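1. predicted model, plus sequence, below.
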Amino acid sequence: MKIAVIGSTHAGTAAVSNMATLYPEAQITVYERNDNVSFLSCGLALYVRGVVDDPQGLFYSSPEQLQQLGITMKMQHDVRNIDTTNHLIKATNLVTGDDVVDSYDKLVMTTGSWPVTPPIEGIHLDNILLAKNYNQANTIIEKAQNAEHVTVVGAGYIGVELVEAFEKSGKKVSLIDGADRILNKYLDKEFTDQVEDDFRNRGIDLLLNETVQRFEGTKKGVEAVVTTHGRVETDLVIMCVGFRPNTELLKGKVDMLENGAIKVNEYMQTSDPAIFAAGDSCAVKYNPTGEHAYIPLATNAVRMGTLVARNLMGPIMRNVGTQGTSGLHIYDLNMASTGLNETSAQLLGVHVKSITINEKHRPEFMPTSENVQLKVSFHPDTRKILGAQVLSKVDVTQSINTLSVCIQSGMTVDELGFVDFFFQPHFNQPWNFLNKAGLAAAQ
């Protein structure tokens, strides 16, 4: 059996590592356009900031390790065309320029995603950079050494992490986003207000509800960003406005969402029975709504890649779906979210009720006791939990993993009030704050 894998980031690496063990007789070939595999882009800001001294720690595999498993690694090979009728792949060796034609019995698409680059005037000026892969991270570090004013466009996770990294390294930093607040996809306003206040207190310039109109500069590089409300002089711009799935190779050949994310069934199979997909290139079942959604997270990718390997020869283990659970540490604040918040629910046309509590994370007779802000959203009729958000100076983010399980299992907010959690004064209170949210919702 010939298995071809296109792309080797999180999902691709997880898939081929497992396939090599499960199908030792198979001929597995990986096509990867870069010269490395499995870069943890979620650690990019830590690398830029210098928290990660050895960048090799951000790779959880290598071409050599995969080759040792018996996998054929065609690095720096760009796949140009897929003939799904005759099961043929056409690729170009980016080093030699030679064309390669290969056949497959099973094809695994783990081509990942790529940063969105809006067609803004001047976007191709020097010192306007993207933030996704290892080479781009190295370019950011190199360019930032001589930059005095860094402007980040896009206030999602990577954008705000880079803002923190640049501010801590002594740069003047501006953050631009078209939404009226940062992190709006993950947290509701009462949470993001606290992060924004912290940013402003540290001298970070927040230009929210503004869109970039054009970039100005010379042959030497960018000199200013012109927005709908003004002009920002800068000498380095990092674009972090989102990601799009890398799926052009299969456009019109398998079912996709409008944004190009490949639709897969619960066994990771596309509408073409010979083609499987995983990771940022495809959509996944979103449990709070039951619909396909595009949620490019490393956690989703490695799970999906592993499931591809399990199900390649037949339906063995189904994908239980995702809640889009994620967390973030910015300065002194720890925050995490899962499922729907009020903002995302409104965008999706889903009606939710919410309960917000503010509690000390442990008894106040202890030497320290920090405030925990928790918000739980639930269906007003079924009372099933649909989402949650937490923010605190103490790390209680694992509570969101617990609530992710609650959403996945269909627990009601009333049942949450009486879940069995341990009590120990070092860690929590006799009534865990998760219990207190459930009790408050029942009143």
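-> Good, I have the coordinates.
2. when you work out contacts or count neighbours from here on, use the C-alpha atoms and nothing else.
-> Fine.
3. what residues of stretch 425-443 count as buried?
-> In terms of neighbour count (16 or more other Cα atoms under 10 Å), stretch 425-443 has its buried residues at 428-429, 431-439, 441.
4. quick one: which of those residues is nearest to residue 96?
-> The shortest gap between residue 96 and any of these belongs to residue 434, at 58.5 Å (Cα to Cα).
5. wait, is the closest one part of a helix?
-> Yes - according to DSSP: H, G, I helix; E, B strand; the rest coil, residue 434 belongs to a helix.
6. doesn't residue 416 make contact with it?
-> Yes - Residue 434 sits in contact with residue 416 when judged by Cα atoms under 8 Å, with a separation of 6.9 Å.
7. re the thing from before, would you list the buried residues of stretch 425-443 in JSON lines and tack on distance to residue 407?
-> Below are these laid out as JSON lines (distance: Cα to Cα, whole Å):
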{"residue": "428", "distance to residue 407": "23"}
{"residue": "429", "distance to residue 407": "23"}
{"residue": "431", "distance to residue 407": "21"}
{"residue": "432", "distance to residue 407": "18"}
{"residue": "433", "distance to residue 407": "17"}
{"residue": "434", "distance to residue 407": "13"}
{"residue": "435", "distance to residue 407": "15"}
{"residue": "436", "distance to residue 407": "17"}
{"residue": "437", "distance to residue 407": "15"}
{"residue": "438", "distance to residue 407": "13"}
{"residue": "439", "distance to residue 407": "17"}
{"residue": "441", "distance to residue 407": "16"}
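8. also this one, for the comparison:
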Amino acid sequence: MGKRVVVVGGVAGGASAAAKAKRENPELEVVVYEKSGWVSYGACGLPYVLSGEIPRLEKLVARTPEEFRKQGVMVHTRHEVVDIDPSLKTLTVFDHTEGRTFQDRYDHLVLATGARPTIPPIPGTEQAGVFTLRNMEDGEALLKALEGARRAAILGAGYIGLEVAEAFRKRGLEVTLLEARDRPLPHWDPEVGALLKEELERHGVEVWTGVRVTALRGSGRVEAVETSEGVVPTDLVLIATGIRPNVELAQAMGVALGPTGAIATDERMRTNLEEVYAAGDVAESFYQVLKRPYWLPLGDVANKHGRTAGAVIAGKEARFHGVAGTAIFKAFGLAVATTGLSLEAALKEGYAAKKVFIKSRDGAHYYPGSQPLFVELVYEEGTERLLGGAVVAFDHGALRIDALAALLSRGGTVEDLLALDLAYAPPFSPVWDPLLIAAQEVR
């Protein structure tokens, strides 16, 4: 019998690691333990199930436990790994269905325990009607709550808060979005936040920025959000103020954490312990812009982590080369994509940074239906090295961000951007692509 691979966590990173390891080396015995009742699903699709655009949660599942078993991977849902002894290479597992505890062993171990929402220290968060959105169970609970709700309040205007604001409006709810900073998407620069605020308000979302939430009022069930600027009556509250990696199990067994608070790994996803790997939202990545560890809890990154770990365990040559910090999402008709550092972040890092922000179009001005498109470039003064950028569009034009991400990953400059041979035809771009127009503004 081949060596035994145990994967703790069966969503993006864990599922990818298990599948890749078995595919590359069929002799491996691969077992996955997942605490919840779901495995191998696209959590990024949850807002679109809430909106009704995706008809049911099951559509998000890439592979069921039965499909894994047909491929030779044994998946156990509602099984929680509660302790690991790396010296003996043993695990203690609690079966939530049968209420029993048992022991298992491993030759190779993958920690893919993910991340969980952070709950702000305000009174009333324990009440019924207060939700987070991280996993399928969260999605199930929110779908049920939406059936009788008329009003919703969302705490936090990051990716999840913005996507769910759209979903709730599509369900016909009155929506109030509450953000402590002075703009939506507060980790990026103000121009992007202003465009987002305009789009949200155009679709009926009430946006409160620079507001401090002091309590969630109610008598066992939430009825209102108390803030520094007034009271918001509501039937339900979504807390979307951030997440943190689930590192407690890793810490208890002696796995080292990195400077971000997630598990430190090398480019082969190995931890400091022999034959122990980490993948997904619990693990750090290498940041190609700042050349240091970075935590980017996104689904595509998690899958790449898992694929790398699985290949290495199977004896193949594989490396994860890091991230440029690229992300994209939509709020109603507006698509927002960012990569690398905002100007605010670049200045905090000590760069002599500058930016340009331009308005162009996603097609030739004369082409029917062309719409505004905005580009921000952040660069280092003097060297003109690209440090980051954003593209805001009303359609798939925001995918231009991928060209910037590719340049960032290779230390590209404004001159390198100007030298690119970008695609042109009137339905897709002006004769000068908006990226090139922005680059020309630097000169």
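-> That came through, no problem. In this text, all values refer to a predicted model and were calculated from it rather than measured experimentally.
9. identify the single longest helix in structure 2, thanks.
-> Ranked by residue count, the top helix of structure 2 under DSSP state H comes out as helix 299-313.
10. check which helix or strand covers the residue of structure 1 positioned farthest from its centre.
-> Centroid-distance maximum for structure 1: residue 365 at 39.2 Å, with Cα atoms, centre = their mean. Residue 365 of structure 1 belongs to no helix or strand when elements are defined using DSSP states H and E.
11. how far away is it from residue 392 of structure 1?
-> Distance check for residue 365 of structure 1 against residue 392 of structure 1: by Cα to Cα, to the nearest Å, it reads 19 Å.
12. got it, and residue 56 of structure 1?
-> Separation of residue 56 of structure 1 from residue 392 of structure 1 (Cα to Cα) stands at 31 Å.
13. tell me which of the two has more neighbours.
-> Set side by side, residue 56 of structure 1 and residue 392 show unequal neighbour counts under other Cα atoms under 10 Å, the larger going to residue 392 at 23 against 12.
14. now check structure 2 for the residue matching that one.
-> Taking TM-score structural alignment as the criterion, the aligned counterpart of residue 392 of structure 1 in structure 2 is residue 393.
15. wait, its match sits on residue 332?
-> No - with contacts defined as Cα under 8 Å, residue 393 of structure 2 does not count as touching residue 332, sitting 11.3 Å away.
16. what are the buried residues along stretch 57-65 of structure 2?
-> 57, 60-61, 65.
17. give the equivalent position in structure 2 for residue 95 of structure 1.
-> So residue 95 of structure 1 corresponds to residue 97, using TM-score structural alignment.
18. just give the nearest non-adjacent residue to its match, would you?
-> residue 78 (6.4 Å; Cα to Cα, 6 or more residues apart in numbering).
19. structure 1: which residue goes with that neighbour?
-> Residue 78 of structure 2 maps onto residue 76 in structure 1, with residues paired by TM-score structural alignment.
20. now do the contacts for residue 211 of structure 1.
-> The contact partners of residue 211 of structure 1, by Cα atoms under 8 Å, 6 or more residues apart in numbering, come to 176-178, 227-228.
21. how about the nearest residue to it, chain neighbours excluded?
-> If the residues on either side of it in the chain are set aside, residue 211 of structure 1 comes closest to residue 178, at 4.9 Å by Cα to Cα, 6+ apart.
22. how many neighbours does the counterpart of the one you found in structure 2 have?
-> With TM-score structural alignment as the criterion, the equivalent of residue 178 of structure 1 in structure 2 is residue 180. Under the neighbour criterion other Cα under 10 Å, residue 180 of structure 2 is assigned a count of 17.
23. residue 180 of structure 2 and residue 157 of structure 2: what is the separation?
-> Distance, residue 180 of structure 2 to residue 157 of structure 2, using Cα to Cα: 9 Å.
24. same check, this time on residue 124 of structure 2
-> 20 Å.
25. these two: which is more packed in?
-> Set side by side, residue 124 of structure 2 and residue 157 show unequal neighbour counts under other Cα under 10 Å, the larger going to residue 157 at 29 against 19.
26. chain neighbours aside, what residue packs nearest to the counterpart of the more buried one in structure 1?
-> Aligned against structure 1 by TM-score structural alignment, residue 157 of structure 2 finds its counterpart in residue 155. Leaving out its chain neighbours, the residue that sits closest to residue 155 of structure 1 by Cα to Cα, 6+ apart is residue 182, at 5.0 Å.
27. A helix includes the one you found, no?
-> No - assessed by three-state DSSP, residue 182 of structure 1 does not belong to a helix; its assignment is coil.
28. OK, contacts around it?
-> Here residue 182 of structure 1 is in contact with 155-156, 192, 196, 208 (Cα under 8 Å, 6+ apart).
29. among those, who's most crowded?
-> Neighbour max across the contacts of residue 182 of structure 1 (other Cα under 10 Å) = residue 155, 27 neighbours.
30. show me what residue 134 of structure 1 lines up with in structure 2.
-> In structure 2, the residue paired with residue 134 of structure 1 is residue 136, using TM-score structural alignment.
31. near its match, how many other residues are there?
-> Other residues within reach of residue 136 of structure 2, judged by other Cα under 10 Å, total 21.
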